[in-house]
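**Q** what's the 3D shape of this:
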Amino acid sequence: MLVGDHLGRVETEALLEMGRLDGALMYCMGAPESIYAGLALRQTLIGALRQEGHAFTETRFQAWFAGLTTLSDDPSHKARPPRAVCEAILTELTHSAWPVLARTAASLISALLAPHDLQSPDAAVELHTVNAHARAMVDALGAAALTPLPALDALHHAVAQSTVFAAVERAEPALKLVRADMRSDPHQAPRWAVEMLYGSCLQSAGALHHPIPLVGLIRPDTAGDMEPGEARIIRAATLCEIMSTQLAMLAHASRQSKRAGALDTRSTSRAPDVLALLSGFGAMRSAQIERVLKATRLGVRGMVQLLLTAGEIEQTTVSGAHLYAVRTHPSDRLGITAPLEEAFSDDAMDEYDASMAQIDRLLNNAASLQR
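**A** Purely as a prediction, here's the structure:
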């Protein structure tokens, strides 16, 4: 297949997935939106920490966030302190133009019980500057008012030219007498700071209903001497994959919302709120649930016991403390996506189908003009 043909197909698929996500986001509100925001924040934090060079499992992340263990058994000396990174992300996203994401980020700051890093004060200052640079870059890209695919190329060009976000190549020391173990490697380029804000550019272009974080969008391997067509294919494929993942998260949030709503509880019970919280952000200890829901210890204990008895959550013990997580059913896994029809009302699906039909017509017209 010719590069041009392959490029056209991949870019069309990316735009279609973005259109599907945009249509789904328009009709996502209430509990599903809150759960989705929690999933998005969790994905953003984990993605940023791994981008920094921290190695950990998702289970370890939840225990670390709850203050029960270190993030890694063998911490990376090149990575920025993990708690400082999470604080910087959550603080920045409290200013998001997506109100539900902003509220969820603010509530999770209170639930961040992870151990303090020795380098946190210095790292906090650096990360504040990093976020300021990211905001400036995203604002400039948004002001250009480009459509999604040209904007994606402009994003990569801006990152490649940046002294803050461009990938740093390790240079050999000028003096060969310097021992290898004495070299000081720089931190990883904090691309996550731009990626978590870039959704605002897509929102301002009318491509997405909410400015969702998109950690993993920037592909530094497409900079340099790569053939432009191949670079665009890789970038579009990455965009398509991220949009597909977000759609899967949205469908998962809808299923979990229905599960919480189906609980047989009294009308004043907040047990569904606990289940929704754990469905979104993942495992938490009771102290975190108390802070997020602003509930009493006794109240949370009752909600948790109700959910345990109902078989909706499970309990694990880490460092002598209990972590509570949603009991996973086979169909609840993010890799198994239920049809979007299960997530929305018939009227909403009719409007969604009409929107997708319009997108198909526009893409077909664009393809005809290019021939």
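
**Q** from now on I want contacts and neighbour counts done on CA atoms only, so please keep to that.
**A** Noted.

**Q** those strands in the stretch 151-300 of the chain, which residues are they?
**A** Here the stretch 151-300 of the chain has no strands by DSSP state E, counting those that start in this stretch.

**Q** please name the residues that touch the nearest residue to residue 35 once chain neighbours are set aside.
**A** Leaving aside its sequence neighbours, residue 35 sits nearest to residue 280 (C-alpha to C-alpha, 6 or more residues apart in numbering; 4.3 Å). By C-alpha atoms under 8 Å, 6 or more residues apart in numbering, residue 280 lies in contact with 34-39, 42, 253.

**Q** helices along the stretch 201-350 of the chain, start to end?
**A** Here the stretch 201-350 of the chain has its helices, by DSSP state H, counting those that start in this stretch, at 228-261, 271-281, 286-293, 297-309, 346-370.

**Q** coming back round to it: what would the contacts of residue 280 look like in TSV with neighbour count?
**A** TSV is the format used below for the contacts of residue 280 (neighbours: other C-alpha atoms under 10 Å):
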residue	neighbour count
34	24
35	30
36	30
37	27
38	25
39	22
42	21
253	28
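
**Q** to compare against the first, here's another:
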Amino acid sequence: MDGLLFDGRVARPWPAHVAVEAGRVRAQAVDDASVGVDWPLAAVRETLRNDGRYALTQGEDDARLVVDAEAWRAASGRSHRQIAKRGRGREWALIGGLAAAGLAVAATVFIGVPMAARPLAMHTPPKLEARFGANMEAQLRVPFRPCKGDPEAAELLSDLGYRLGEAADSPFEIRVRAVRAPFVNAFALPGGAILVTGPLIEEARGPDEVAAVLAHEIAHVERRHAMQAAWRAMGAGLLLDAVVGGGSGAGQQLIVLAGGFADHRFSRELEAEADARAIEILQAENISTKGMADFFGRLAHRGDDPRLRQAAEWFQTHPNTAGRAERARRAIRPGQPSMSERDWAVMGRVCRTGDEAKPKSRNTVR
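**A** Model prediction:
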């Protein structure tokens, strides 16, 4: 039978004579006797073309034959049904292979990466984590602009974070700054940076509530929970990036990670660990732990306060707030206010500018 031979070396097709003899398929170019193929018939695979011809291939060869479908079936002894059945078998094998690969990737992303995140975080050199956190903090300056209100207020917030950080066993210096955002939240970054939104300070009913939030986030830094979350998110992102063929790069993965870091969730186990450690940090500084119970308690019943109902992102990213509020209430210990009434009134202006910065009535220290 006549056919076309693509030898896999040049783009042009060679007119060829094709024969099936003694269980083998032999094709030789009409114009050049040195161009040809000799394949085992059992290894030949057919693909039906739109023009009613078959494209024949053999797994170990880059060459390809194109022959008339009816002539091929007569020469090879294969029926159309047999060929179609073999084709479906290959399709199912391919689907099965892809499904197995997908399951393997999913297992790695959702099981392997989370399991590896903790040991990776604990063995990450502090200098590397600090550099990683600094890069992330720089990226977060776009969605979370730093507050440029009263400089004294910013210093008071920073000093409170520094004091609490001194009571912790963190390998990093704690750096706290206020940022502009339309919701109540605070979150720790790898390397010791803690961002507090202006609405959180405005909604707090005393400095001890802010101190409790800072102590909780400092505990996340100390136990390197923030780095665990970063490894978990970055590891999954880089793995998926490799699987789908690249194109986003590690730098863009970092940007994506930074952009969504405010929405990350720690497990309930890690949140409970941070709560317990926060109480120890507050007690070490002789600060009353009542602020933690009060703050969590209000967020747990945020439906009673329309402002919190609309803005409390903390509740969404820190699950089981009601249970945590109850545990914090059972663990209340007495202590001194974390700052004076005067300093608390000043700190309330940390994100206010212009007329907003004028003194307003603040909840008194309890």
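
**Q** for the two chains, what TM-score is obtained?
**A** For these two chains in superposition, a TM-score of 0.24 is obtained (TM-score structural alignment, normalised by the length of structure 2); 144 aligned residues with a C-alpha RMSD of 6.6 Å.

**Q** coming back round to it: ok, of the contacts of residue 280 of structure 1, which one's closest to residue 59 of structure 1?
**A** Ranked by distance to residue 59 of structure 1 (C-alpha to C-alpha), those are led by residue 42 at 11.9 Å.

**Q** any idea how far the closest one is from residue 195 of structure 1?
**A** 14 Å (C-alpha to C-alpha, to the nearest Å).

**Q** do the same with residue 314 of structure 1
**A** 34 Å.

**Q** neighbour count: the two, which is higher?
**A** Using other C-alpha atoms under 10 Å as the criterion, residue 314 of structure 1 and residue 195 rank with residue 195 on top: 22 against 17.

**Q** residue 246 of structure 1 touches residue 22, doesn't it?
**A** No. Assessed by C-alpha atoms under 8 Å, residue 246 of structure 1 is found out of contact with residue 22, at 10.3 Å.

**Q** most tightly surrounded among the helices of the stretch 201-350 of structure 1?
**A** helix 271-281 (a mean of 24; mean count of other C-alpha atoms under 10 Å).

**Q** quick one: it to helix 297-309, angle?
**A** In terms of direction (axes from the mean of the first three to the mean of the last three C-alpha atoms, to 10 degrees), helix 271-281 of structure 1 departs from helix 297-309 by 80 degrees.

**Q** I'd assumed residue 199 was in contact with residue 138 of structure 1.
**A** No. Applying C-alpha under 8 Å as the test, residue 138 of structure 1 and residue 199 come out as separate, 9.0 Å apart.

**Q** what about residue 5 of structure 2, helix or strand, and which?
**A** Applying DSSP states H and E as the criterion places residue 5 of structure 2 in strand 2-6.

**Q** list the contacts of that strand.
**A** Outside of strand 2-6 of structure 2, the residues within contact range by C-alpha under 8 Å, 6+ apart are 12-18, 27-29, 36, 63-68.

**Q** can I get the buried part of those as one PyMOL selection?
**A** A single PyMOL command selects the buried members of the contacts of strand 2-6 of structure 2 (16 or more other C-alpha atoms under 10 Å):
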select buried, resi 13+14+15+16+17+18+27+28+29+36+63+64+65+66+67+68
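
**Q** out of the contacts of strand 2-6 of structure 2, list just those in strands.
**A** 14-18, 27-29, 36, 64-68 (DSSP state E).

**Q** which other helices and strands contact the one helix or strand residue 115 of structure 2 maps to?
**A** Per DSSP H and E, residue 115 of structure 2 falls inside helix 113-122. On a contact count with 3 or more C-alpha pairs under 8 Å, 6 or more residues apart in numbering; DSSP states H and E, helix 113-122 of structure 2 meets helix 225-243.

**Q** between the helix it packs on and helix 113-122, how big is the angle?
**A** Using the same axes, to 10 degrees: helix 225-243 of structure 2 against helix 113-122 is 130 degrees.

**Q** packing partners of helix 225-243 of structure 2?
**A** If you count contacts as 3+ C-alpha pairs under 8 Å, 6+ apart, helix 225-243 of structure 2 packs onto helix 113-122, helix 249-260.

**Q** and the ones you listed as TSV, adding mean neighbour count and distance to residue 310 of structure 2?
**A** As requested, these are exported to TSV (neighbours: other C-alpha atoms under 10 Å; distance: least, C-alpha to C-alpha, whole Å):
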stretch	mean neighbour count	distance to residue 310 of structure 2
helix 113-122	17	32
helix 249-260	16	20
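
**Q** out of the ones you listed, flag the one nearest residue 179 of structure 2.
**A** Here helix 249-260 is closest among those (C-alpha to C-alpha), at 14.3 Å.

**Q** before we move on, back to that, can I get the helices and strands packed on helix 225-243 of structure 2 in CSV with distance to residue 165 of structure 2?
**A** Formatted as CSV, these follow (distance: least, C-alpha to C-alpha, whole Å):
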stretch, distance to residue 165 of structure 2
helix 113-122, 19
helix 249-260, 23
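
**Q** so for residue 72 of structure 2, which of those sits nearest?
**A** Between residue 72 of structure 2 and these, the tightest spacing by C-alpha to C-alpha is seen for helix 249-260, at 48.2 Å.

**Q** what residues sit buried inside the very next helix or strand once past the closest one?
**A** Elements were assigned by DSSP H and E; along the chain past helix 249-260 of structure 2, the next helix or strand is helix 268-284. Residues 271-283 are the ones in helix 268-284 of structure 2 that count as buried (16+ other C-alpha under 10 Å).

**Q** quick one: end-to-end distance for stretch 288-300 of structure 1.
**A** 10 Å.

**Q** hang on, isn't residue 231 of structure 2 packed against residue 115?
**A** No. With contacts defined as C-alpha under 8 Å, residue 231 of structure 2 does not count as touching residue 115, sitting 10.5 Å away.
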